[in-house]
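S.K.: generate coordinates for the sequence data below:
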Amino acid sequence: MNQYVESFLEMIAAERAAADNTLISYRTDLNQFFDFLPKSCAVDQINVDHIRGFLAYQVAMGAEVSTQARRLSALKQFFKFLHQEKYVANNPADIIDSPRKPRPLPKIMSIDEVNQLLFAAKNNAENTKQTAAKIQKYRRFYCLLEILYATGLRVSELVGLRLGQVRLDEGMLFIKGKGGRERLVPLGYAALDILQDYLAFMKLQGAEITKAADYIFASRGALGHMTRQGFAKELKLLAKKIGLDSQKISPHILRHAFASHLLANGADLRAVQQMLGHADISTTQIYTHILDERLKQLVFEHHPLAKA
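M.R.: Below is the predicted model of the structure:
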């Protein structure tokens, strides 16, 4: 088998300018496969069952999914080369699907953690014993935070909100999201009141937001509104200040919290999909898996028979 491996490695070194570490990785993966095969098995006798057996052996030996996928990829490319060079009649690895990592569950915050953030943001916004610039900054942040948790908007949708997207009389936001998909998102009474207070406050500051095209969270930067990074930085600073783990808190994690807290309180999955702007409901269903895991943890930790 060695001559075939060496020919393959020479090809990828010459045609793809593969690095030395890449060549070593290919050689290691292919040698592991050949060590698994019966000694009498010739290269043109290798079939799909041999490869499936090798992958099953990898699973049994505890190989990571990424390692399994890498070794299958090496075999696919190796047999493709052999087929092109007429050493074998077909590529037996071609019909095997690559193993995939299970989709990681999104991180979420507890309701108590969200309330701690909102309470701290509100205190900052209502503290009048500070400069006018700080008061304006804190009021803007509090409004952003309330709207984010009330609506689950993507952070880019949030910071780029224009007045024309807000339907104050209906308590709704008109959002044009990914792929140009449009949706209406309920704002909620508390967030609606805070938004109206913020708009009134900005008017008193001489920065009226009256035109449909006006950014609600305007800034002097190139974008004309607060940046995603700026909001995320302020959020992490507040989290750290009140003793929360800032590494586990971000605008996107608050979006996850919005969805998971709604579902935990009985919201309809399709309604949550609509509010989040997901094209496929399977994307929204990931939040039901979070709830399943939390229920399992609850049982394991508190049920008297779980520890028997």
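
S.K.: all contacts plus neighbour counts: C-alpha atoms, from now on.
M.R.: OK.

S.K.: the strand or helix carrying Gln196: what's the following helix or strand?
M.R.: Taking DSSP states H and E as the definition, one finds Gln196 inside helix 189-204. Following helix 189-204 in sequence order, the next helix or strand is helix 228-241 (DSSP H and E).

S.K.: compare with the first, here's sequence two:
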Amino acid sequence: MTALADHALIDRFLEMMTAEAGAAPNTVAAYRSDLALASQRLDGGLAAADADALTRVANDWAALSRSTVARKSASLRRFYAFLADEGHRADDPGKALPRPGTARPLPKVLSHADVDRLFAAVAERQARPIADPNDLRLAALIELLYGSGLRATELVSLPRNAVHPDRPFLILRGKGGRERLVPISDRARAAVAVWRDHVDSDRLWLFPSGKGHLSRIRLYQLVKALAADAGVPPDRVSPHVLRHAFATHLLEGGADLRALQSMLGHADIATTEIYTHVDASRLVELVNSRHPLADVPARVDVPPRAP
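M.R.: Below is the predicted model of the structure:
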């Protein structure tokens, strides 16, 4: 097949991923990049590639991380499954692609003291003699990241009136178009209300920038700068790490895993289970204090001695 055929079939596949599978824009962009690079590697012969050709492609991934190889393999396997389902191929060569282990690394963890230092740095900025509206924006961003576990994309793209002063939750449409209810703390609502007073009423976004909204990259930079000010190593802090902290600290406090799954917007509870990396001592404490039989004395029947 020609490079043009590759391009057309990739477009059809991604349209299917969006319309039928509900793939998020970032997922579609990653798949497009993976497929385009593989097509380029095979001189436009991706759609017609055999197992030997795919082995050559996979050999180019030797220096990449396991997670990246897993994503690239998944992109190509789904593409070939689509071609087979649509009748463009009689076979599916995707079996030749590597299947690296699905084990996930544990997320970076912030302690309660680290989080306290971040909020202390925010408060110190707000206490400056000359007020800076950007400090109010930062306070709202950090309160929502840590207080509600929002994804970076969800946070920066919040509509101006998404957070209501008299409603302790908001409804988000996250990955795959799935809606979820996200609780908003009193602190976060108060911080948003103060910041929103500095956002023109005709702006669409709660965190506007230029003609659109604050970018994920800019949010990343703001969080890193705050970490540096707070004395927390910036390489340990990011918007996603604050989302991890939200989840981890709730679990440490005894939160229900299913409730956390709903708040985080995970389709599969296996994704949420990565946050159960709490101290073994903490888990033992929870069992001993929360289990229904925790306060019931154990009955030990001692068998009579043999005569």
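
S.K.: ok, back up a step: which of the residues in the helix holding Gln196 of structure 1 are buried?
M.R.: Ala191, Leu192, Ile194, Leu195, Tyr198, Leu199, Phe201, Met202 (16 or more other Cα atoms under 10 Å).

S.K.: dump the residue contacts of Phe81 of structure 1.
M.R.: If a contact means Cα atoms under 8 Å, 6 or more residues apart in numbering, then Phe81 of structure 1 has Phe8 as its contacts.

S.K.: for it, helix, strand, or coil?
M.R.: helix (DSSP: H, G, I helix; E, B strand; the rest coil).

S.K.: longest helix in structure 2, please.
M.R.: Under DSSP state H, the helix in structure 2 containing the largest number of residues is helix 66-85.

S.K.: so how far is the helix holding Gln196 of structure 1 from its chain's centroid?
M.R.: The chain centroid and the centroid of helix 189-204 of structure 1 are separated by 31 Å under Cα atoms, centre = their mean, to the nearest Å.

S.K.: picking up where we left off before, ok, so of the buried residues of helix 189-204 of structure 1, who is nearest Ala267 of structure 1?
M.R.: Closest to Ala267 of structure 1 out of these is Ala191 (18.9 Å), distances taken as Cα to Cα.

S.K.: sorry, back to before: what's whatever helix or strand comes next after the longest helix of structure 2 packed up against?
M.R.: Sequence order places helix 112-126 as the next helix or strand after helix 66-85 of structure 2, per DSSP H and E. Counting contacts by 3 or more Cα pairs under 8 Å, 6 or more residues apart in numbering; DSSP states H and E, helix 112-126 of structure 2 is packed against helix 133-148, helix 216-230.

S.K.: whereabouts in structure 2 does stretch 230-249 of structure 1 align?
M.R.: On structure 2, the counterpart of stretch 230-249 of structure 1 by TM-score structural alignment is residues 218-237.

S.K.: which positions within the matching stretch qualify as buried?
M.R.: Applying 16+ other Cα under 10 Å to stretch 218-237 of structure 2 flags Leu219, Leu222, Val223, Lys224, Leu226, Ala227, Asp229, Ala230, Val232, Pro234, Val237 as buried.

S.K.: can you give me the end-to-end distance of stretch 226-244 of structure 2?
M.R.: Stretch 226-244 of structure 2 stretches 17 Å from its first residue to its last (Cα to Cα, to the nearest Å).

S.K.: give me the contact list for it.
M.R.: With contact meaning Cα under 8 Å, 6+ apart, stretch 226-244 of structure 2 is reached by 107-110, 114, 117-118, 120-122, 145-146, 148-152, 219-220, 223-225, 275.

S.K.: for PyMOL, write the selection for the buried entries among these.
M.R.: Buried residues within these, by 16+ other Cα under 10 Å, are selected in PyMOL with:
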select buried, resi 109+110+114+117+118+121+122+145+146+148+149+150+151+152+219+223+224+275
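
S.K.: quick check: Thr276 of structure 2 touching Leu251?
M.R.: Yes - if you go by Cα atoms under 8 Å, Thr276 of structure 2 and Leu251 touch, sitting 7.2 Å apart.

S.K.: structure 1: which residue goes with Asp186 of structure 2?
M.R.: That one, Asp186 of structure 2, aligns with Tyr189 by TM-score structural alignment.

S.K.: quick one, what contacts that match?
M.R.: Tyr189 of structure 1 makes contacts with Gly171, as judged by Cα under 8 Å, 6+ apart.

S.K.: most centrally placed residue in structure 2?
M.R.: By Cα atoms, centre = their mean, structure 2 has its centre lying nearest to Arg151, at 5.6 Å.

S.K.: alignment lookup: that one to structure 1.
M.R.: For Arg151 of structure 2, the residue aligned by TM-score structural alignment is Arg154.

S.K.: mind checking how far its match is from Phe258 of structure 1?
M.R.: From Arg154 of structure 1 to Phe258 of structure 1 the distance is 11 Å (Cα to Cα).

S.K.: same deal with Ile135 of structure 1?
M.R.: Remark: distance between Ile135 of structure 1 and Phe258 of structure 1 (Cα to Cα) = 27 Å.

S.K.: quick one, which of the two is more surrounded?
M.R.: Neighbour count, other Cα atoms under 10 Å: between Ile135 of structure 1 and Phe258, Phe258 has more, with 23 against 17.

S.K.: next one: the more buried one from Ala279 of structure 1, what distance?
M.R.: With Cα to Cα as the criterion, Phe258 of structure 1 and Ala279 of structure 1 are 18 Å apart.

S.K.: same check on Ala218 of structure 1?
M.R.: As defined by Cα to Cα, Ala218 of structure 1 lies at a distance of 29 Å from Ala279 of structure 1.

S.K.: these two - which one has more neighbours?
M.R.: Counted by other Cα under 10 Å, Ala218 of structure 1 and Ala279 do not tie: Ala218 has more neighbours, with 19 against 13.

S.K.: give me the nearest residue to the aligned residue in structure 2 for the more buried one, chain neighbours excluded.
M.R.: Taking TM-score structural alignment, the alignment pairs Ala218 of structure 1 with Pro208 from structure 2. When the adjacent residues along the chain are set aside, Pro208 of structure 2 lies closest to Leu214, with 5.6 Å between them (Cα to Cα, 6 or more residues apart in numbering).
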